[in-house]
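Undergrad: sequence plus the predicted model coming up.
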Amino acid sequence: MSQASAVSNVRPISKGIDVGISDIDRKAIAEMLSEVTVQTYRTLLRSQVVHWNVVGPLFQPIHTLTEQHYTELFAAIDLIAERIRALGHAVPTGKAAAGLDRALSLGDRTTAKAMIEELIEDHQSIARLIREGATEAEDRNDFVTHDLMANRLAFHEKAVWMLRATIAD
């Protein structure tokens, strides 16, 4: 997994874990999950920025939907981090700050439609990452992580659908 392999500060915290997944596989899965955690955190923050700044006729449905999303994303981060810990690795925090300036900035996205289009892109991007991660977890016989990723994927695909429906003409 190209993005996940860039997470270099994933390190083991426990020795002697023998749950049927090799040390190498647990490390690779923890790296992938670390990247998913980072991307989820960025999407959470972007959802909050939209929630705080949206105006116009779609204010109420977008305000409500983004609050639901960032609440769900916050809970998901905890679940993913706990899985990393269960695999015997620390949850890296250094990479989480990279890209947050973009997540916290409106930039040129000042209309409700432009903000939602950006959120759609974020959810689609993380869905692709999670789909790849679910396949990797299954290939490494980590069915718990696979199931976690399948649940996360369902959330992001539904988020894309709801966001698209909200701004449809």
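TA: Cool, the structure landed. The structure displayed is predicted, hence computed values, not measured ones. Numbers count the residues shown, from 1 in each chain.

Undergrad: only C-alpha atoms for contact and neighbour calcs from this point on.
TA: OK.

Undergrad: do I have it right that residue 122 meets residue 41?
TA: No: applying C-alpha atoms under 8 Å, one finds residue 122 not in contact with residue 41, separated by 11.0 Å.

Undergrad: joint contacts of these two?
TA: Taking C-alpha atoms under 8 Å, 6 or more residues apart in numbering as the contact criterion, no residue touches both residue 122 and residue 41.

Undergrad: who are the contact partners of the residue most central in space within the chain?
TA: Nearest to the mean C-alpha position of the chain, counting by C-alpha atoms, centre = their mean, stands residue 40 at 2.4 Å. Counting by C-alpha under 8 Å, 6+ apart, residue 40 touches 73, 76-77, 126.

Undergrad: next secondary structure after the helix or strand where it lies?
TA: Residue 40 is part of helix 23-53 when elements are defined by DSSP states H and E. Where DSSP H and E defines the elements, the next helix or strand beyond helix 23-53 is helix 59-86.

Undergrad: another structure for you, compare them:
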Amino acid sequence: MTTQTQTHIDALNAVLGQTFRLYVQTHGYHWNVEGPMFRQLHNLFEAQYQNLWAALDEIAERIRTQGAYAPASVADLMALAAPEAAPAQSAKDMVAKLVEEHEAIAETLRGAISAAGEAGDEASADLLTGRLAWHEKELWMMKASLR
């Protein structure tokens, strides 16, 4: 395996780990949100965690197409992600923490897109670009709700 291919697989693994952690965090917020914006945020968080859950499969399958094994345990996935954020209690804090997490994964995605390009894997670059566009749109909507 070339260095470029390994760098690409490592980048895909990082995206997978961060996506998994964000999925768990968002699902927890969906369960626990309260306040005047309950219904709106409950529905927003549900749409987000469903999208993240579907993305996990797509990202893991791209790792497999590159000849590597995808992480197969919670511990392995969490080891690939940054440390968990402290829990949020208020709806506003939940949205603010999700903004931080979506910004972090967007940055990881930008690096992964570059690594995919260098490895000549246009299909992964396309998948990752789509993921980046989704995170950027979610960021726009969440930031607008904090104003």
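TA: Nice, thanks for sending it over. Keep in mind that this is a model prediction, so the values were computed, not measured.

Undergrad: quick check: TM-score for this pair?
TA: After superposition, the two chains reach a TM-score (TM-score structural alignment, normalised by the length of structure 2) of 0.89; 144 aligned residues with a C-alpha RMSD of 1.9 Å.

Undergrad: related to what we said a few turns ago, now do the helix holding residue 40 of structure 1 against helix 59-86, angle only.
TA: 160 degrees (axes from the mean of the first three to the mean of the last three C-alpha atoms, to 10 degrees).

Undergrad: quick one: helix 23-53 of structure 1 to structure 2 mean distance?
TA: Following superposition, helix 23-53 of structure 1 is found to deviate from structure 2 by 1.1 Å on average (mean C-alpha distance after the TM-score superposition for structure 1).

Undergrad: pull out the buried residues from that helix.
TA: Using 16 or more other C-alpha atoms under 10 Å as the test for burial, helix 23-53 of structure 1 gives 23, 25-51.

Undergrad: residue 30 of structure 1 corresponds to which position in structure 2?
TA: Aligned counterpart of residue 30 of structure 1 in structure 2: residue 9 (TM-score structural alignment).

Undergrad: just list the residues touching the residue nearest to that match when sequence neighbours are not counted, thanks.
TA: In space, and not counting its chain neighbours, residue 9 of structure 2 is closest to residue 63: 6.2 Å by C-alpha to C-alpha, 6 or more residues apart in numbering. Each residue near residue 63 of structure 2 by C-alpha under 8 Å, 6+ apart is listed here: 9, 12-13, 69-70.

Undergrad: and residue 63 of structure 2, what pairs with it in structure 1?
TA: Using TM-score structural alignment, residue 63 of structure 2 lines up with residue 84 in structure 1.
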